[in-house]
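Chemist: Dropping the sequence and predicted coords here.
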Amino acid sequence: MEAQYRIIYSGNLLPGQELSEVVPRLAKKFRMKEETARDLILKGGGRVLKQNLGAEDAERYRAAMTAVGLVITIEPQNTVAPQEASLLRPYAEPTEKPKPLGLAKRTERSAKPSPKSDGSWSVCPKCGAAEVSDLTGVCQACGVVVERYLESHGQSQGAESGAQNPYAPPGADLTPPLLESGGEDRLYPPRAVEAGRGWGWIAEAWELFKDAPGGWIGALLLFYLIVILLSIVPFVGSLATTILGPMLTAGLIMGAHAQHQGEGFSVSRLFAGISEKPGPLALVGVVYLLFAFLIVIIIGGLFAVMIGTSGMMAPGATMNPSDLESMATAPSFLLPVLFALLLGIPLAMAMFFAPALVALNDVPVLQAFKLSFMGCLKNILPFLVYGLVALVLVIVAMLPLMLGLLVVMPLLTIALYTAYRDIFYR
């Protein structure tokens, strides 16, 4: 049996850490009030934060708490199990009349955890698990912050479970889990990262690429071959490319995700999106196509208004090349172009992470567009750095007969996944 460990807060701060700095960090990390965080730091010495952990999980928990500024120790845990009771018990006549099955179920379901005598909780009021940390007030089973959960349900830490506010609106706990468990990736709202992460995305992408360079080069060559062949078909080909593009891109992202989790990468990963989630990913392409078509209509309308107001379409008017040249160089001609940029750039931002959100986390399509747009909007500087580095890499890659693109294009594609992890995962 694997050795078990427990995490203990020593009651001390790391050298160089000030209480005034650690308190807001702890409050922000665990989403609690600063007053509560201060009391926990000052009165939590010797408390067991988590138990029944393997060595790897224990180190992960200690690293998370150390980052806040607390001194954490790991101790071996006594894993000797208590003696089991006998499976055979003397038969005794029931003293109470058995309840109907339906009533028994309702009674069992209505039993709720209650606070201890001092007003604190050792059993989670949401899931019922006895996994609430005495220090942080966070349930290690479901990740809920007890204080926030009680407030959202009209209760307080010191209130009895029956003293619920009857006028409080029903609330759902939206607190994200504190730490990832079991290696499972959890989706969070997009966050802003440092500008230097734009280069970090490419550097991390290189680590994945160099583990399977042949597979990535082959997948990208096949990707562009499919796009080129479809583009040859008039009209229908461009529509098919728009719809199929997100599906193939999602396959590459799913391949990078599998590779990040220790699996291999092969050319067949390109079609993972088509085989596993064809409907939602095709809908991504359809929604993008509709938005793009709407932009084309708006820009076309602006051009039509400009030509109409110029008098060129008036009865008896003649159009010569000089008139077209003067109209093209007029400042007003830039108005539709600016509108195209103002509408096209947000659409590109909304599309950037949408295939990844749908493929990896089953996010609804419209919500995926919204989250992708917010993720890009919060990280303009990192994307600027990423774009500049990508431009330099493409220019350098084109020098030796463009052979360097065989490396750069897969690298930039994988960077889409590493950026996604950085912005949406914790």
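Modeler: Arrived safely.

Chemist: from here on, contacts and neighbour counts on C-alpha atoms
Modeler: Will do.

Chemist: For Leu42, grab the count of nearby residues.
Modeler: A count of neighbours around Leu42, defined by other Cα atoms under 10 Å, yields 12.

Chemist: now it: how far from Leu70?
Modeler: Look at Leu42 and Leu70: by Cα to Cα, to the nearest Å, they are 11 Å apart.

Chemist: Overlap of the contact sets of the two?
Modeler: Gly11 (Cα atoms under 8 Å, 6 or more residues apart in numbering).

Chemist: in which helix or strand would I find Ile72?
Modeler: Assigned by DSSP states H and E, Ile72 belongs to strand 70-76.

Chemist: could you point out which element follows that strand?
Modeler: Assigned by DSSP H and E, the successor of strand 70-76 is helix 101-110.

Chemist: just to revisit the earlier point, can you list the buried residues in the strand holding Ile72?
Modeler: Residues Leu70, Val71, Ile72, Thr73, Ile74 are the ones in strand 70-76 that count as buried (16 or more other Cα atoms under 10 Å).

Chemist: got the contact list for the nearest residue to Ala212 once chain neighbours are set aside?
Modeler: Nearest non-adjacent residue to Ala212, counting by Cα to Cα, 6 or more residues apart in numbering: Phe265, 6.3 Å away. Contacts for Phe265 (Cα under 8 Å, 6+ apart) come out as Ala212, Gly215, Trp216, Gly255, Ala256, Ala258, Gln259.

Chemist: What residues does the closest residue to Val284 other than its chain neighbours make contact with?
Modeler: Using Cα to Cα, 6+ apart and skipping residues adjacent in sequence, the residue nearest Val284 is Val365, 6.1 Å away. By Cα under 8 Å, 6+ apart, the contact list for Val365 reads Pro280, Leu283, Val284, Ala354, Val358.

Chemist: my guess is the last one meets Pro280, correct?
Modeler: The one in question is Val358. Yes: Val358 is within contact range of Pro280, at 7.0 Å (criterion: Cα atoms under 8 Å).

Chemist: so what sits against both of these two?
Modeler: Listed as contacting both Val358 and Pro280 by Cα under 8 Å, 6+ apart are Pro364, Val365.

Chemist: how many neighbours does Met402 have?
Modeler: 12.

Chemist: so when I look at it, I'm seeing a helix, right?
Modeler: No: applying DSSP: H, G, I helix; E, B strand; the rest coil, one finds Met402 to be coil, outside a helix.

Chemist: measure it to Ala390 for me?
Modeler: Taking Cα to Cα, one finds Met402 at 15 Å from Ala390.

Chemist: try Glu276
Modeler: The gap separating Glu276 from Ala390 is 31 Å, by Cα to Cα.

Chemist: also this one, for the comparison:
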Amino acid sequence: MQAVSLPALAGWRWVRDGWMLFRKQPMAFFTWAMFVSLILMVASVTPPIGPLLFVVLMPTATLLSLSASRHAEQGQKILLGTWIAPLRVAGVFKRLLGMGALYVVFCLILGLIAFMPFSAEVTEALKSVTVSNDLLPLLEAVRTPMAIFAVLYVLMAAIFWYAPALVGWHTIPMTRALFYSGIACWRNKLAFVVYGLSWLGIFLAIDTALSALSMLGLPKSLSATIQVPINVVASAVLYCSFYTSFVSVFNTQQAVVSDSEPVN
């Protein structure tokens, strides 16, 4: 698979085209985003198995989102069977589970790399918390390793970003898919910066707007209730934008809105 190099503003177009794709079948995508949110909530309250299973299933969920988005872009109604259709291909689910397991292993390795040099400081801070119930020393102790982990995680995420689609749609071996994904993200790094900043701005704008309503007298409970469906819609559009990103970077024929000519 040959990835093109797109201008920085392509990152914003992925967001815009994700919104356009969401509007084609909003209830289907809203329901999917709500389902993913519920699974995440269940995983968060069932450690350690829940979070591990959630991460292992992330590549599978990504491919399901991409496949549903492709159906919507082609004007096909998204039904229940549409979501699981990609998993009916022989061997796909097994390879995606293997990718998810590898993702977990990479996360653990990156965690060790980031935190091991600071283990003494973190341990001392934990002892301080048990004595004084003051979280400030712990927060200060983990600030640097968390920053290191964040940088390493972004690099790792690039390797896995497009891999589920390359494995599920194009039957590319996992190692090659990870390599192609990393190259594609590197060639479009400026577009991904704009893409990430765009989504950061969107979610911050949602939170700021609802906080402002609370300051103007709207009950906090009502504000929180309103924020839930808005966040779900934003998440659904985010999932749709994964598809618009893929089809533009790999120049497939299913693009929702064609990007400008690639930049060499």
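Modeler: Sure thing, it's come through. This is a predicted model, so every value here is computed, not measured.

Chemist: Now that we have the contacts of Phe265 of the first structure, which of them are buried?
Modeler: Applying 16+ other Cα under 10 Å to the contacts of Phe265 of the first structure, the neighbour count classes Gly215, Trp216, Gly255, Ala256, Gln259 as buried.

Chemist: Mind checking which of those land in helices?
Modeler: Those of those mapping onto helices are Gly215, Trp216, Gly255, Ala256, Gln259, per DSSP state H.

Chemist: Please give me every residue in contact with the last one.
Modeler: Contact criterion Cα under 8 Å, 6+ apart gives Leu208, Phe265 as the residues in contact with Gln259 of the first structure.

Chemist: just the fourth one next, same as before
Modeler: Counting by Cα under 8 Å, 6+ apart, Ala256 of the first structure touches Leu208, Phe265, Ile414, Tyr417.

Chemist: hmm, 10 Å instead?
Modeler: 205, 208-209, 216, 250, 262-265, 269, 413-418 (Cα atoms under 10 Å, 6 or more residues apart in numbering).

Chemist: Please pick the buried ones from these.
Modeler: For the contacts of Ala256 of the first structure, a burial check counting by 16+ other Cα under 10 Å picks out 205, 208-209, 216, 250, 265, 269, 413-418.

Chemist: what's the matching residue for Arg62 of the first structure over in the second structure?
Modeler: By TM-score structural alignment, Arg62 of the first structure lines up with nothing in the second structure.

Chemist: which element is Arg62 of the first structure on?
Modeler: helix 55-68.

Chemist: quick one: that helix to strand 70-76, angle?
Modeler: Going by axes from the mean of the first three to the mean of the last three Cα atoms, to 10 degrees, helix 55-68 of the first structure is angled at 160 degrees with respect to strand 70-76.

Chemist: Now check the second structure for the residue matching the residue nearest to Val284 of the first structure.
Modeler: In the second structure, the residue matched to Val365 of the first structure (TM-score structural alignment) is Met174.

Chemist: Kindly provide the distance from its match to Tyr162 of the second structure.
Modeler: Taken as Cα to Cα, the span from Met174 of the second structure to Tyr162 of the second structure is 11 Å.

Chemist: Return every residue with contacts to both of those two.
Modeler: With Cα under 10 Å, 6+ apart, Met174 of the second structure and Tyr162 have common neighbours Tyr180.

Chemist: show me what contacts the residue located most distally from the centre of the second structure?
Modeler: Most distant residue from the mean C-alpha position of the second structure: Val131, 38.0 Å away (Cα atoms, centre = their mean). Neighbouring residues of Val131 of the second structure by Cα under 10 Å, 6+ apart: Ala125.

Chemist: if I look at it, how far off is Ala125 of the second structure?
Modeler: Taking Cα to Cα as the measure, Val131 of the second structure falls 10 Å from Ala125 of the second structure.

Chemist: and what of Ser132 of the second structure?
Modeler: Ser132 of the second structure sits 10 Å away from Ala125 of the second structure, going by Cα to Cα.

Chemist: equivalent range in the second structure for the longest strand along the first structure?
Modeler: Ranked by number of residues, the top strand in the first structure under DSSP state E is strand 5-13. Following TM-score structural alignment, strand 5-13 of the first structure has no partner segment in the second structure.

Chemist: tilt between that strand and helix 55-68?
Modeler: Here strand 5-13 of the first structure runs at an angle of 10 degrees relative to helix 55-68 (the same axes, to 10 degrees).

Chemist: Tell me the first helix or strand C-terminal of strand 5-13 of the first structure.
Modeler: Beyond strand 5-13 of the first structure on the C-terminal side, the first helix or strand identified by DSSP H and E is helix 19-30.

Chemist: ok now that next one, how far from the chain's centre?
Modeler: In this view, helix 19-30 of the first structure has its centroid 24 Å away from the chain centroid, taken as Cα atoms, centre = their mean, to the nearest Å.

Chemist: If you count neighbours, what's buried in it?
Modeler: So helix 19-30 of the first structure, judged by 16+ other Cα under 10 Å, has buried residues Leu19, Val22, Val23, Pro24, Arg25, Leu26, Ala27, Phe30.

Chemist: In the second structure, which residues correspond to the following helix or strand past that helix?
Modeler: Going down the chain from helix 19-30 of the first structure, the next helix or strand is helix 34-43, by DSSP H and E. Residues of the second structure matching helix 34-43 of the first structure are absent, with TM-score structural alignment as the criterion.

Chemist: OK, contacts around Pro59 of the second structure?
Modeler: By Cα under 10 Å, 6+ apart, Pro59 of the second structure lies in contact with 65, 93, 95-101, 103, 160-165, 167-168.

Chemist: re earlier: quick one: which of Ser132 and Ala125 of the second structure has more around it?
Modeler: More crowded of Ser132 of the second structure and Ala125, by other Cα under 10 Å: Ala125, with 21 against 8.

Chemist: Just give the number of residues close to the nearest residue to that one once chain neighbours are set aside.
Modeler: The shortest distance from Ala125 of the second structure to any non-neighbouring residue, by Cα to Cα, 6+ apart, is to Leu138 (4.8 Å). Leu138 of the second structure has 18 neighbouring residues, counting by other Cα under 10 Å.

Chemist: Contacts only, for Leu138 of the second structure.
Modeler: Residues near Leu138 of the second structure by Cα under 10 Å, 6+ apart: Glu121, Val122, Thr123, Glu124, Ala125, Leu126, Lys127, Ser128, Val129.

Chemist: Got a ChimeraX select line for the buried ones in these?
Modeler: Selection command for ChimeraX covering only the buried members of those, criterion 16+ other Cα under 10 Å:
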select :121,122,125,126,128
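
Chemist: quick one: which of the contacts of Leu138 of the second structure is nearest Ala184 of the second structure?
Modeler: Val122 (36.7 Å; Cα to Cα).
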